[in-house]
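Engineer: generate a structure from the sequence data that follows.
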Amino acid sequence: MESAIYASTPLAGADLPGFELFQTSDIEEARQWGTRVFCENRLSRLDTRKPIRTRMYYRRLRGLGVGRMSYGGEVTIDPGTFDSFVLVQMPLRGRELIETGGETVCSTPRTASVLNAHLPVLIRHENDTEKLVVRIDRDVLERYCIQHLGQALRAPIAFRPAMALDTTAGQRWMRLMTWLHTNLADDDEGLQSPLIAAQTEQMVITMLLTCQAHNYSEALAQEDRSIAPAFVKRIEHYIEEHADEPITILDLAEHAGVSTRSIFTGFRRFRNTSPMLYLKEVRMRRVHEELKRLIPGESTVTAVAFRWGFNHLGHFTTDYKRRFGESPSETLAH
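Structural biologist: Sure thing, here's the model as predicted:
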């Protein structure tokens, strides 16, 4: 079943009148359009008996490039490395298999891909796939990140390549994308106002930096944590230290010295989650880290999941795949 975000979006299959439209059935012309909009690339048709029907709507907004596209047929796109931009791709239908940085992302309407500016990329775009895309200039992205951090970057920004779209953060991102595409299509002048365009650029980049995990996420979150009450930070620290132990909401209340109601209110207001969902996220992250460290044969997914408190393997596997874009067995096999 498709995510509700996609079921309600007006973007799939609709014209976007405020966008420039490219369309062709010629593979070389499609490659040239890709070069013009994104970067130099190698485009190959996987089934030469079937024609392609490339269709791309695209529009620039300051440091952003916003669009919707489909190749119609099954193709591979080999752009090498995106040196000057980050690309976020959100399938409306169909599927893409993307290899980047030693990982493989299966991108569907439930899982977007975030392709970094400094890692090689290979995309297999399957038949009848259509996607939204947002291209973000690397220098603009880094400038905003530096402003939020208040210090220089020690290394390039490296996003996790799979973005789960049926999480709270993923749905927040998709609501913004629907708003952005719709308003760019409906309003030829409003978003082009220098002030509004600058604010829109900032909103999109800040949303990506906060919705999708990357190597500066923890540093950026430290600033937000300072606003939260001390008991919220004490509970977070307790969960981090005791995630492998049985923990109840009463345990957290006793440790923090506040009521359970205060805990739920504090986490909802300052973390946009609940304390038990925060615990689940920490445990899920620990499972992921342990599976990546293990050598196949040393242990099993079941043993690791049980050790971190996941007793229903079916639910765990579903949640894990949404969170990391691959099954736990695939992580263990890497």
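Engineer: CA only for contacts and neighbour counts going forward, please
Structural biologist: OK.
Engineer: where along the stretch 51-200 of the chain do the helices fall?
Structural biologist: Counting by DSSP state H, counting those that start in this stretch, the stretch 51-200 of the chain has these helices, from start to end: 138-149, 168-186, 194-211.
Engineer: can you list the ones you listed in a markdown table and add mean neighbour count and distance to Asn127?
Structural biologist: Formatted as a markdown table, the entries for the helices of the stretch 51-200 of the chain read as follows, by neighbours: other Cα atoms under 10 Å; distance: least, Cα to Cα, whole Å:
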| stretch | mean neighbour count | distance to Asn127 |
| --- | --- | --- |
| helix 138-149 | 16 | 30 |
| helix 168-186 | 17 | 23 |
| helix 194-211 | 16 | 28 |
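Engineer: turn the ones you listed into a markdown table, including distance to Arg60.
Structural biologist: Putting these into a markdown table (distance: least, Cα to Cα, whole Å) gives the following:
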| stretch | distance to Arg60 |
| --- | --- |
| helix 138-149 | 14 |
| helix 168-186 | 10 |
| helix 194-211 | 10 |
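Engineer: closest to Val301 out of those helices?
Structural biologist: Each of these was scored for nearness to Val301 using Cα to Cα, and the closest is helix 168-186 (25.9 Å).
Engineer: this one as well, want them side by side:
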Amino acid sequence: MMADNGFSHRLSTSPEAFQATMSSLLRPCRFGRKLGRDYRTEVFHARMPSLGLTFVRMGETARIGVDAHEDMTLLQIPLAGAFVSREPRGRDLVCRAGASAQLVNANAPIDLEFEPDTSMLILNLDRRQIDILGGKTRVDGFTHTSRLVTLDSGVGRAFFKLAVFATRELEIRKQGFFEGGLAEHLEDTLIASLEAALDIAAPVEGRTGAHTGGRIAIAPSIIRRAEAFMAESLTRPVKLTDIVAASGASARTLHRMFREVRGDTPLGVLKTMRLDAVHARLTSGKAGNGDVTRIATELGFNHMGLFAADYRSRFGLLPSDTIRLSRTH
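Structural biologist: Below you'll find the predicted structure:
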């Protein structure tokens, strides 16, 4: 249906077309009640580069029965509206845009009832991503127990906003989304922010804080190795797995240490280091307004709109203002 790193879009004008599309992408499904022949849904699907994304926009109220399928872990994020999730055991869970997402294991059947005009992003997580999230046992704690990931924390809201941005960017740019490394960076950032959101959402007694077992004692060396690697790689493409390998720690330990010691994720720290490097070049007195894009691109920023927003958030002014003020002084 699509290439590994491609984009597929389907506008379904009948329940049968929607069922065929979703069954080919993820799991066999069926509508729970008869719908009109003019019922319309929209589906698009992509990978970036190993994270599967499926976006669904429902045209009206709908109840869909999703059959058990092969073992896969899915995160269902309502981007607008809400849906009710029902399992055979009779437990109803309401998942509303901006408030929560749902982790499910596809080897169990589930019923979903959508409000009118609901849209949802489904992330298909592979083994590598599950490892970053803390491993299968930790993820199963959500898929089999709480099942809802609350997004009412700072990191939860950041994850939701990133999911919305990734969906809009993918929908607008389509195949161009995969050019220039943007999809790869967004995948790493999505998983890192989800990991932080899971840590906040987990029951207190289920967390394994870095202060237990003397783990905090190894934080400085882990962080120093990771940050030394990042400092040497500001102008090179860097994946999250590269930072993990350089640190000598597991992905889970690295994330936890960075959040406790730096108050940010490894990729967040890398972005800050790159912003500081851009700022240093722009304040050197040698840069002109026409150099901003070149300098930002050299330091790993592939989306100028996001770069400008991040720069202004950190320094309180736009890159062009920085150049103007540096010349004034």
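Engineer: please state their TM-score.
Structural biologist: These two chains, once laid on top of each other, score a TM-score of 0.52 by TM-score structural alignment, normalised by the length of the second structure; 212 aligned residues with a Cα RMSD of 4.1 Å.
Engineer: re earlier: so which of the helices of the stretch 51-200 of the first structure gets nearest Leu122 of the first structure?
Structural biologist: Proximity of the helices of the stretch 51-200 of the first structure to Leu122 of the first structure was assessed by Cα to Cα; the nearest stretch is helix 138-149, lying at 19.2 Å.
Engineer: hmm, who's touching the closest one?
Structural biologist: 63, 83-86, 117, 152-153, 157, 202, 205-206, 209, 219-220 (Cα atoms under 8 Å, 6 or more residues apart in numbering).
Engineer: swap in stretch 158-172 of the second structure?
Structural biologist: Phe44, Phe55, Leu79, Gly98, Leu121, Leu151, Phe177, Leu186, Leu190, Ser193, Leu194, Ala197.
Engineer: what's the mean deviation for that stretch versus the first structure?
Structural biologist: Superposing on the first structure places stretch 158-172 of the second structure at an average distance of 2.0 Å from its equivalents, by mean Cα distance after the TM-score superposition for the first structure.
Engineer: chain center to that stretch: distance?
Structural biologist: Its chain's C-alpha centre lies 8 Å from the corresponding centre of stretch 158-172 of the second structure when counted by Cα atoms, centre = their mean, to the nearest Å.
Engineer: what do you get for stretch 181-188 of the first structure?
Structural biologist: Between the mean C-alpha location of stretch 181-188 of the first structure and the chain-wide mean there is a distance of 23 Å, by Cα atoms, centre = their mean.
Engineer: what sits against the equivalent of Thr24 of the first structure over in the second structure?
Structural biologist: The pairwise alignment with the second structure assigns Thr24 of the first structure to Ser12, based on TM-score structural alignment. Ser12 of the second structure sits next to Phe18, Tyr39, Arg40, Thr41, Glu42, Val43 when contact means Cα under 8 Å, 6+ apart.
Engineer: most surrounded residue in those residues?
Structural biologist: Among the contacts of Ser12 of the second structure, Phe18 has the most neighbours (other Cα atoms under 10 Å), with 24 neighbours.
Engineer: what about Ile218 of the second structure, how many residues nearby?
Structural biologist: Look at Ile218 of the second structure: counted by other Cα under 10 Å, it has 13 neighbours.
Engineer: over to Ala280 of the second structure?
Structural biologist: 12.
Engineer: do the same with Glu20 of the first structure
Structural biologist: As a burial measure, the neighbour count of Glu20 of the first structure was computed by other Cα under 10 Å and equals 12.
Engineer: how near is it to Leu92 of the first structure?
Structural biologist: As defined by Cα to Cα, to the nearest Å, Glu20 of the first structure lies at a distance of 19 Å from Leu92 of the first structure.
Engineer: just Glu103 of the first structure next, same as before
Structural biologist: Here the distance between Glu103 of the first structure and Leu92 of the first structure works out to 22 Å (Cα to Cα).
Engineer: corresponding residue for Leu26 of the second structure in the first structure?
Structural biologist: For Leu26 of the second structure, the aligned residue in the first structure is Phe38 (criterion: TM-score structural alignment).
Engineer: residue contacts, the closest residue to that match other than its chain neighbours?
Structural biologist: The spatial neighbour of Phe38 of the first structure that comes closest, neighbours along the chain excluded (Cα to Cα, 6 or more residues apart in numbering), is Arg135 at 7.9 Å. Applying Cα under 8 Å, 6+ apart, one finds that Arg135 of the first structure lies in contact with Phe38, Leu64, Gly65, Val66, Phe85, Val86, Leu87, Val88.
Engineer: tell me the centre residue of the first structure?
Structural biologist: For the first structure, the residue whose C-alpha lies nearest the mean C-alpha position (Cα atoms, centre = their mean) is Met163; its distance is 2.7 Å.
Engineer: the second structure: which residue goes with that one?
Structural biologist: Checking with TM-score structural alignment, Met163 of the first structure has Val149 as its match.
Engineer: verify the stated contact: its match with Gly98.
Structural biologist: No: applying Cα atoms under 8 Å as the test, Val149 of the second structure and Gly98 come out as separate, 10.8 Å apart.
Engineer: would you check that Tyr71 of the first structure makes contact with Ile52?
Structural biologist: Yes: using Cα under 8 Å, Tyr71 of the first structure is in contact with Ile52, at 5.9 Å.
Engineer: okay, and the common contacts of those two?
Structural biologist: Any residue near both Tyr71 of the first structure and Ile52 by Cα under 8 Å, 6+ apart counts here, and not one turns up.
Engineer: any idea which helix or strand carries Val269 of the second structure?
Structural biologist: In this structure, Val269 of the second structure is located in helix 266-282 according to DSSP states H and E.
Engineer: contacts for that helix next, please.
Structural biologist: 188-189, 192, 227, 230-231, 234, 240, 243, 254-255, 258, 262, 287-288, 292, 295-296, 299-300, 310-311, 319, 322-323, 326.
Engineer: which of those residues fall within helices?
Structural biologist: Restricting those to those inside helices, with DSSP state H as the criterion, leaves 188-189, 192, 227, 230-231, 240, 243, 254-255, 258, 292, 295-296, 310-311, 319, 322-323, 326.
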